[in-house]
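> Take this sequence and fold it.
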Amino acid sequence: MTGHRIKEQLESLKPNEAHKERLFRGIMGAAEFNPSGRRERRSRRPLRSAMLTAAAMICLITTTAYAAAYMGLDVKWLNFLRPADSGQAAYLENGAYVVNQRVTNENGTLDVKQVIGDSHLIYVLMDFTAPEGVALSAERYRFETDLDFEAPGSYSAGIGYEVLDDGHPDDNKISLAMSYQLTRQAPIGSPVTLRVRDLEEAAALPDEFETIVPGEWETTFILDYKDLSTTHAIQREIRLYSHLATLTSISISPIAVTLKVDSPHLRQINEAAHLEPTEMAPNEYTDPYPITIHYKDGTSDTTTIWEGTIVGDYVSDTLTIIKPFTPILNSKEIEAVSFFGAYIPVS
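Below you'll find the model as predicted:
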């Protein structure tokens, strides 16, 4: 198989140009490598051709996780977001921003690895290594967290942490996905300072968090990821809990759906919504603002358990509802979204 043919095959993975070149060079380098160090007497052409073919086959038929990790997307992202296929994985990879910044002090080391996001949701992948002798093997971890933007404006947000599987559950290192859900448009391209302090741990709910590693870690980087969302401007009158409101926009990405609603009755709507949820399990409630996602193949999914952030701005009378999705959505296959009786085509 020729180098030209390998490049053609790589197109099916949809990486950007830099990643295609890096992957191509890696395959070519693997084909030339001779681990024994001995000089071969026979012709190199058949061997090189066979090794190129084998390398290309590995690239093309391997798991999505391997392919995306090879191109630069951390495999822990894939295990967390669970893209449906290599196309979705490549789409995420092309939108990711590699930070690779390390902050170390006597209490541990924070490695900020990568960032992905859309217009209202930012995911930050980070590793934390505690001092030797500190076992990080609990079910839940979190930091006290600030994300300060140099861009002007006020950014109300909901913050969460998910512990990712790093393959070593009993050592002094953990991998975390921090979610930062903003009511305003994320200031992509602007500097941001991430400040975390006091690592806390807890067992499964209802266990409460307690500080396991004190200290503070801070780093500044450019929020330079590619926005994965498409925003649809809408002016549709609806009724939320019997009160008149206007659905003004829906933003859809593989990782989240964000809705904006205006209403002069925002306080009454929120009060009524808070009376509706039923606790299904510890800290797990029914969704007070359910949406139904309609797919082009005729199937649909309705949110039933609440996950995400709801923020009511009583100055502007705007309600922002952010719903993250894992596994991620196949956003290109969405036909419409239903919300409190309104059917909104988005394809």
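> use CA for all of it now, contacts and neighbours both
Noted.
> tell me the strands in the stretch 1-150 of the chain, going along the chain?
Along the stretch 1-150 of the chain, the segments classed as strands by DSSP state E, counting those that start in this stretch run 97-105, 108-117, 121-129, 140-149.
> can I get the ones you listed in a markdown table with distance to Y314 and mean neighbour count?
Below are these laid out as a markdown table (distance: least, CA to CA, whole Å; neighbours: other CA atoms under 10 Å):
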| stretch | distance to Y314 | mean neighbour count |
| --- | --- | --- |
| strand 97-105 | 34 | 16 |
| strand 108-117 | 27 | 22 |
| strand 121-129 | 22 | 22 |
| strand 140-149 | 23 | 18 |
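> can you redo these as TSV with distance to G167?
Output for the strands of the stretch 1-150 of the chain, formatted as TSV (distance: least, CA to CA, whole Å):
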stretch	distance to G167
strand 97-105	20
strand 108-117	17
strand 121-129	13
strand 140-149	16
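> another one to check against the first:
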Amino acid sequence: MSREYNEAMNDLRFSPEAKKRMAANLAAAHEQAARPRPDVYAVRGGKRRWRYAAAVAAAVVLVVGVGGVASATGNLMSMANVFDDLFNGPPAQTEVVDKIGRPIGASATSNGVTVTAEAIIGDRTNYAVVFSIAKDDGTAFDVEPLENGILPLGFEGHSRVSVDGVMASGGSSYFYDADPSDNAIQYVERTSATAVGNSIIGHTARVSLKDLKVHGEGEARVLAEGEWNMKFAIDYEDTSVDLPAGQTIKVSGMDATLDSATVSPIALTLEYTVHEVLNWEDQQSGRMSDHNQNEMDRFLDPSVTLNMKDGTTVEIDALRGAGGTREGANSTACNKSIMFDEFLNLDDVASITIGGAELPLP
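Sure, this is the predicted structure:
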């Protein structure tokens, strides 16, 4: 199934040369990615609370304002979204073709620039959406890529893709040029989310983008001024594979139990219980203290290794994923979503070792 999924990706509107450049650029960006201090979103309720931390989802250059952004947010459907659907119509429908979601008519034009949602792929809790950005007059954008191929671009301020019914999310974004011979560039948002109903499929994605800027030395300059808003239904084929669970694992030297594990061509999603509690200290609202950040890292850093059928192994840095913790009396429930740098062909994977426990793929 995953091989068919990978082949379906080749049907996107990119030339073979562009696809090769995209894969190379993603790998190069991963090598230069800087890990930021994550933001935190806490959900309070009774005596227990979830703490969510978002780290970079990989393949992003995270220099301030350049090439990407890491975020953590909570976003249940607001009253504004309800009224928007009432007065401005329902979201665009998404057609699933060869396992990939292709939004129908999800585009917006402002000041001679059109942004189009081209494709969305993912599993139950992780997705990547690809947008094209093009000038209506057919001319190309005046921007040079960085050495790793990522374009030093960013949208203004609070521009984002949000999803109705999501309680918390974390992810990253970046720009690249899949085919330099045409006038379009590509914008990608990659997100891991905790959603009502345990799946984001069927929810509505709402896109709000403003003022495309070029970043570099000095103040950023506006490349394309405008506002682009659209919405579309999230739909694609869920390619998650459930892995055996229940094993005892180690997380930063602590004993833990693996409650569930799923893998897809884009991400590994874990739930586990650490048999210790976080040593949490009071902090000011806003960004997490260094002490609490280290505690989150300690609980959200299971070792992960992909064991390939050809005998090679791939070490995965779990701290680059998004995750959360919930404290109990004597234990801590943890969830972790780790998006891969490249699309993973599950047919090539023999097993995944998590915290010392080897899980064979079915």
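> which helix in the second structure runs the most residues?
helix 16-32 (DSSP state H).
> tell me which residues in that helix are buried?
By 16 or more other CA atoms under 10 Å, the buried positions in helix 16-32 of the second structure come out as A18, K19, R21, M22, A23, N25, L26, A27, A28, A29, H30.
> before we move on, the earlier item: which one of the strands of the stretch 1-150 of the first structure lies nearest to D224 of the first structure?
Nearest of these to D224 of the first structure, taken as CA to CA: strand 97-105 at 5.9 Å.
> if I look at N330 of the first structure, how far off is T183 of the first structure?
23 Å (CA to CA, to the nearest Å).
> neighbour-wise, which of these two wins?
T183 (26 against 15; other CA atoms under 10 Å).
> My read is that that one contacts S156, right?
Yes: T183 of the first structure lies in contact with S156 (CA atoms under 8 Å); the separation is 5.8 Å.
> and for the two, which residues touch both?
The contact sets of T183 of the first structure and S156 overlap at V311 (CA atoms under 8 Å, 6 or more residues apart in numbering).
> Which stretch of the second structure lines up against the longest helix seen in the first structure?
What stands out as the longest helix in the first structure, according to DSSP H, is helix 44-61. Under TM-score structural alignment, there is no match for helix 44-61 of the first structure anywhere in the second structure.
> Check which helices and strands that helix is in contact with.
When contacts are defined as 3 or more CA pairs under 8 Å, 6 or more residues apart in numbering; DSSP states H and E, helix 44-61 of the first structure packs onto helix 3-10, helix 17-32.
> Report the buried residues of the last one.
By that I understand helix 17-32 of the first structure. So for helix 17-32 of the first structure, counting by 16+ other CA under 10 Å, buried means H19, K20, L23, F24, I27, M28, A31.
> Now distance to V163 of the first structure too, for the residues you listed, in JSON lines please.
Shown next, in JSON lines, are those (distance: CA to CA, whole Å):
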{"residue": "H19", "distance to V163 of the first structure": "28"}
{"residue": "K20", "distance to V163 of the first structure": "31"}
{"residue": "L23", "distance to V163 of the first structure": "29"}
{"residue": "F24", "distance to V163 of the first structure": "33"}
{"residue": "I27", "distance to V163 of the first structure": "33"}
{"residue": "M28", "distance to V163 of the first structure": "36"}
{"residue": "A31", "distance to V163 of the first structure": "37"}
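> quick check, nearest of the residues you listed to E208 of the first structure?
Using CA to CA, the buried residues of helix 17-32 of the first structure come closest to E208 of the first structure at H19, 43.3 Å.
> The closest one maps to what in the second structure?
For H19 of the first structure, no residue is aligned by TM-score structural alignment.
> How about L223 of the first structure?
L223 of the first structure maps onto I234 in the second structure, by TM-score structural alignment.
> For that match, which residues are in contact?
T94, G101, I120, I200, I201, G202, H203, T204, A205.
> which residues does the alignment partner in the second structure of S175 of the first structure contact?
Applying TM-score structural alignment, one finds that S175 of the first structure aligns to Q186 in the second structure. Contact analysis of Q186 of the second structure by CA under 8 Å, 6+ apart lists V130, F131, S132, I133, F175, Y176, D177, A178.
> Skipping its backbone neighbours, what lies nearest the alignment partner in the first structure of the third one in space?
Looking back up the chat, that one is S132 of the second structure. By TM-score structural alignment, S132 of the second structure lines up with D127 in the first structure. Closest residue in space to D127 of the first structure, ignoring its immediate chain neighbours: S175 at 4.4 Å, by CA to CA, 6 or more residues apart in numbering.
> So what touches the host helix or strand of T273 of the second structure?
Using DSSP states H and E, T273 of the second structure sits within strand 267-274. Strand 267-274 of the second structure has contacts (CA under 8 Å, 6+ apart) with 126, 251, 254-263, 299, 331-340.
> quick one: the counterpart of V143 of the second structure in the first structure from T326 of the first structure, how far?
Under the alignment by TM-score structural alignment, V143 of the second structure pairs with L136 in the first structure. Applying CA to CA, the value for L136 of the first structure to T326 of the first structure is 24 Å.
> more crowded one of the two?
L136 (21 against 12).
> The more buried one touches P169, doesn't it?
Yes: assessed by CA under 8 Å, L136 of the first structure is found in contact with P169 at 7.4 Å.
> Need the distance between the two termini of stretch 305-316 of the second structure.
6 Å.
> what's the offset of that stretch from the middle of its chain?
Its chain's average C-alpha position is 22 Å from that of stretch 305-316 of the second structure, according to CA atoms, centre = their mean, to the nearest Å.
> Could you list the buried residues of it?
T305, L306, N307, M308, I316.
> Which residue, neighbours along the chain excluded, lies closest to the residue most central in space within the first structure?
For the first structure, the residue sitting closest to the mean C-alpha position, by CA atoms, centre = their mean, is Y123 at 4.7 Å. The shortest distance from Y123 of the first structure to any non-neighbouring residue, by CA to CA, 6+ apart, is to S179 (4.7 Å).
> Pretty sure the one you found sits in a strand.
Yes: when DSSP: H, G, I helix; E, B strand; the rest coil is applied, S179 of the first structure is found to be in a strand.
> ok, how many other residues are close to it?
S179 of the first structure, neighbours per other CA under 10 Å, totals 21.
> Pretty sure it sits against V163.
No: the criterion here is CA under 8 Å, and S179 of the first structure misses it with V163 at 11.5 Å.
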